[in-house]
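Engineer: Structure for this input, please:
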Amino acid sequence: MAQLEDFAYQIRRLSLEMITCGHWGHPGGSLSLAEILAVLYFHVLRVDPQNPAWEERDRLILSKAHSSPALYASLALKGFFPIEDLYRYCQIGGIEGHTDMRRTRGIESSGGSLGMGLSIAVGLAWGLRKKEYTKTRVYCIVGDGESTSGNIWEAAMSASHYHLDNLITIMDYNKVMAKGFVWDEMAIEPVRLKWEAFGWDVIEIDGHDIQEINAAFYKARWVMPRGKPILIIAHTVKGRGIEETEFNYKWHTQHPTPEEADQMLRELSARYGKPIEGYSRLHK
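Structural biologist: Predicted structure coming up:
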């Protein structure tokens, strides 16, 4: 578990660094995903960086594709491409602000418009079941904000109709959208009851507790499949790890200056009990 905590720290650190380098990005929703992605990439997903097109691999669809920095950091740490590539984020010839499966190794679907990822995941899960890849799972990360859109619910209804128990969806329920709290923009509660009414099995967890996350994924993959898709509601904190960014909608879309990043990364190091390190590019 300590190693997974360390990966979560590195995902947060690299996300902040690349957003600062790229002068653009979504730090809040990237920071809230760190533990979830750490457990997925370093404990759960059946993927091979040396053979990214392996037919029977698990698939991860990031529907909330604006949180791409955390995904890119995870892929680089896993070995899909060099970590140095992260520092060309949102630069000409570098990796994109939103995911592009044609240009970046390890990306399973291109993203941009919110609400589309679950439909892609449903199609993949249905197709993989037709191929009788019984060990393969499709994971889809959706945001709480995009869950106000109708196409999410159309996909949820389809997954239930086709009994896609090889589909595991994770909601990053960090409570904050671009302009404020989710419930001020559009009420989505009672979340659990709505998904259950659509025919899904639901698990609720603390999305920053490594043990809870790991147990939920184990249960979803090996214990619960019984003809229903599975939703894991992960209660998270927008901007987790930095006091200034936590539950602060202003950091939904805002890149730190090098000086701000230096302070944030020093705070992050201290919070994780790491040697104090600031923004690596500031002092070069």
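
Engineer: okay, CA-based contacts and neighbour counts for the rest of this
Structural biologist: OK.

Engineer: Roughly how far does E96 sit from Y87?
Structural biologist: For E96, the distance to Y87 equals 11 Å [C-alpha to C-alpha, to the nearest Å].

Engineer: and if you look at A73?
Structural biologist: Distance, A73 to Y87, by C-alpha to C-alpha: 10 Å.

Engineer: Have a look at these two and say which one is more surrounded.
Structural biologist: Remark: of A73 and Y87, A73 carries more neighbours, 29 against 19, as counted by other C-alpha atoms under 10 Å.

Engineer: check contacts around A234.
Structural biologist: Counting by C-alpha atoms under 8 Å, 6 or more residues apart in numbering, A234 touches 170-173, 204-207.

Engineer: can you rerun that using 6 Å?
Structural biologist: Contact analysis of A234 by C-alpha atoms under 6 Å, 6 or more residues apart in numbering lists 171-173, 205-207.

Engineer: mind checking the SS state of it?
Structural biologist: The local conformation at A234, judged by DSSP: H, G, I helix; E, B strand; the rest coil, is strand.

Engineer: Excluding covalently adjacent residues, which one is nearest to it?
Structural biologist: Distances taken as C-alpha to C-alpha, 6 or more residues apart in numbering place G207 nearest to A234, at 4.3 Å, with adjacent residues excluded.

Engineer: this one as well, want them side by side:
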Amino acid sequence: MNVKELQKKAVEVRKGALDIIYRAGAGHIGGTLSSADVITALFYEIMRYDPKNPALADRDRFILSKGHCIEGYLYALADCGFFPKEELKTFCQFGTRLIGHPNRDVPGIEMNTGALGHGLSCGCGMAKAGKLDHKDYRVFVLMGDGEINEGSVWEAAMFAASHKLDNLYAILDRNRLQISGCTEDVLRLEPLKKKWQDFGFYVREVDGNNMQELLDAFAELDKVTGQPKLLFMNTVKGKGISFMENNPPWHHAIPNQEQYEKATAELAFQAKELK
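Structural biologist: I've put the predicted structure just below:
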């Protein structure tokens, strides 16, 4: 896909996530919308995988460490052919495998997440295994900025740098909001970029809602050897839906019919503008 096609797909991923959440009456929309662009870049352009063979040994691995922001991820998996799109209508319904967090019963999902702070540690294990097995796959781990309050993230960061895991791509969704409010009010994180650099990561900072910047950054990170990488994404929580953007209650608020229709109209306008 070219950049405009990927931008259109990102709008589609946002609309798919909105539909999933509205239909189920459950979900986490704010962080799903802020990370929709990187999900699109990864699954429609960057990553190597085969939806007909999800266990392909040489596939790139993706871990959604901020597991509550699953709706865009599920939409992308279904759209890419891992499971039927019709199944998305069962999200959070009784007996479904599409629960509110990643679940390995779903093809394309590498690990169960939702208890925050575990994804990078498991990503380190996958990346180290790739090194030991002389495989060239990459491991992408998407984290939330509120999530890195967890000490296990920093233990994993030390491990990754110590073992020179240059096949590990940590991705930080820096939207500056978490369930309790602004990240700097809950537990101060800054100077955050410098912290990751001091822990031994090669850090590339981007506008995480800019598709061209994302593609350029991944191309740069692919050339880095001898150290793990961090894609530091400055994003807008609720991106793409005006009344949700930078609005803390939309961490997990559910739109009513009027709000759903307004959001749908805004996304439809964005899609039309990209034609």
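
Engineer: Next, the TM-score between them, please.
Structural biologist: With the length set by TM-score structural alignment, normalised by the length of the second structure, the two chains reach a TM-score of 0.96; 271 aligned residues with a C-alpha RMSD of 1.2 Å.

Engineer: tally of neighbours for the residue nearest to A234 of the first structure?
Structural biologist: Residues lying near G207 of the first structure (other C-alpha under 10 Å) number 25.

Engineer: thinking it is in contact with I232, fair?
Structural biologist: No - assessed by C-alpha atoms under 6 Å, G207 of the first structure is found out of contact with I232, at 9.4 Å.

Engineer: How many residues are close by W54 of the first structure?
Structural biologist: Neighbours of W54 of the first structure using other C-alpha under 10 Å come to 12.

Engineer: who's in contact with the residue nearest to N175 of the second structure when sequence neighbours are not counted?
Structural biologist: Once flanking residues are discounted, N175 of the second structure sits nearest to T235: 4.7 Å by C-alpha to C-alpha, 6+ apart. With contacts defined as C-alpha under 6 Å, 6+ apart, the neighbours of T235 of the second structure are 34, 174-175, 208-209.

Engineer: Restricted to helices, list those.
Structural biologist: Among the contacts of T235 of the second structure, the members falling in helices (DSSP state H) are S34.

Engineer: Who wins on neighbours among the contacts of T235 of the second structure?
Structural biologist: S34 (27 neighbours).

Engineer: dump the residue contacts of K66 of the second structure.
Structural biologist: For K66 of the second structure, the contact set (C-alpha under 6 Å, 6+ apart) comprises 143-144.

Engineer: Would you mind finding the match for it in the first structure?
Structural biologist: Correspondence of K66 of the second structure to the first structure, assessed by TM-score structural alignment: K64.

Engineer: How about L56 of the second structure?
Structural biologist: Per TM-score structural alignment, L56 of the second structure is aligned with W54.

Engineer: Assign that match to helix, strand or coil.
Structural biologist: coil.

Engineer: quick one: it from L124 of the first structure, how far?
Structural biologist: From W54 of the first structure to L124 of the first structure the distance is 14 Å (C-alpha to C-alpha).

Engineer: Confirm that N53 of the second structure sits in a helix.
Structural biologist: No - in this structure, N53 of the second structure is coil, not part of a helix, as judged by three-state DSSP.

Engineer: That one: how many residues sit nearby?
Structural biologist: Using other C-alpha under 10 Å, N53 of the second structure is surrounded by 12 other residues.

Engineer: do you know how far it is from F201 of the second structure?
Structural biologist: 32 Å.

Engineer: And for V186 of the second structure?
Structural biologist: Using C-alpha to C-alpha, V186 of the second structure is found at 25 Å from F201 of the second structure.

Engineer: higher neighbour count, these two?
Structural biologist: F201 (27 against 14).

Engineer: how far away is the residue in the second structure that A2 of the first structure lines up against from L18 of the second structure?
Structural biologist: In the second structure, A2 of the first structure lines up with K4, judged by TM-score structural alignment. Distance from K4 of the second structure to L18 of the second structure, counting by C-alpha to C-alpha: 21 Å.

Engineer: Between those two, tell me which one has more neighbours.
Structural biologist: Higher neighbour count among K4 of the second structure and L18: L18, with 26 against 13, using other C-alpha under 10 Å.

Engineer: How about the secondary structure of that one?
Structural biologist: Secondary structure, three-state DSSP: L18 of the second structure is helix.

Engineer: From E189 of the first structure, how far out is the alignment partner in the first structure of it?
Structural biologist: Using TM-score structural alignment, the equivalent of L18 of the second structure in the first structure is L16. Distance from L16 of the first structure to E189 of the first structure, counting by C-alpha to C-alpha: 31 Å.

Engineer: what does A178 of the first structure give?
Structural biologist: Counting by C-alpha to C-alpha - A178 of the first structure and E189 of the first structure are separated by 19 Å.

Engineer: Out of these two, name the residue with the larger neighbour count.
Structural biologist: Neighbour totals were compared for A178 of the first structure and E189, and A178 leads with 17 against 10 (other C-alpha under 10 Å).

Engineer: distance of the more buried one from D184 of the first structure?
Structural biologist: A178 of the first structure sits 11 Å away from D184 of the first structure, going by C-alpha to C-alpha.

Engineer: helices or strands next to the host helix or strand of D6 of the first structure in the packing?
Structural biologist: D6 of the first structure belongs to helix 2-22 when assigned by DSSP states H and E. Helices and strands touching helix 2-22 of the first structure, by 3 or more C-alpha pairs under 6 Å, 6 or more residues apart in numbering; DSSP states H and E, are helix 34-39, helix 68-78.

Engineer: Output those helices in CSV; the columns should cover distance to R12 of the first structure.
Structural biologist: Output for those, formatted as CSV (distance: least, C-alpha to C-alpha, whole Å):
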stretch, distance to R12 of the first structure
helix 34-39, 6
helix 68-78, 7
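
Engineer: and E244 of the first structure, which of these is closest to it?
Structural biologist: helix 34-39 (17.2 Å; C-alpha to C-alpha).

Engineer: What range does that closest one cover in the second structure?
Structural biologist: By TM-score structural alignment, helix 34-39 of the first structure lines up with residues 36-41 in the second structure.
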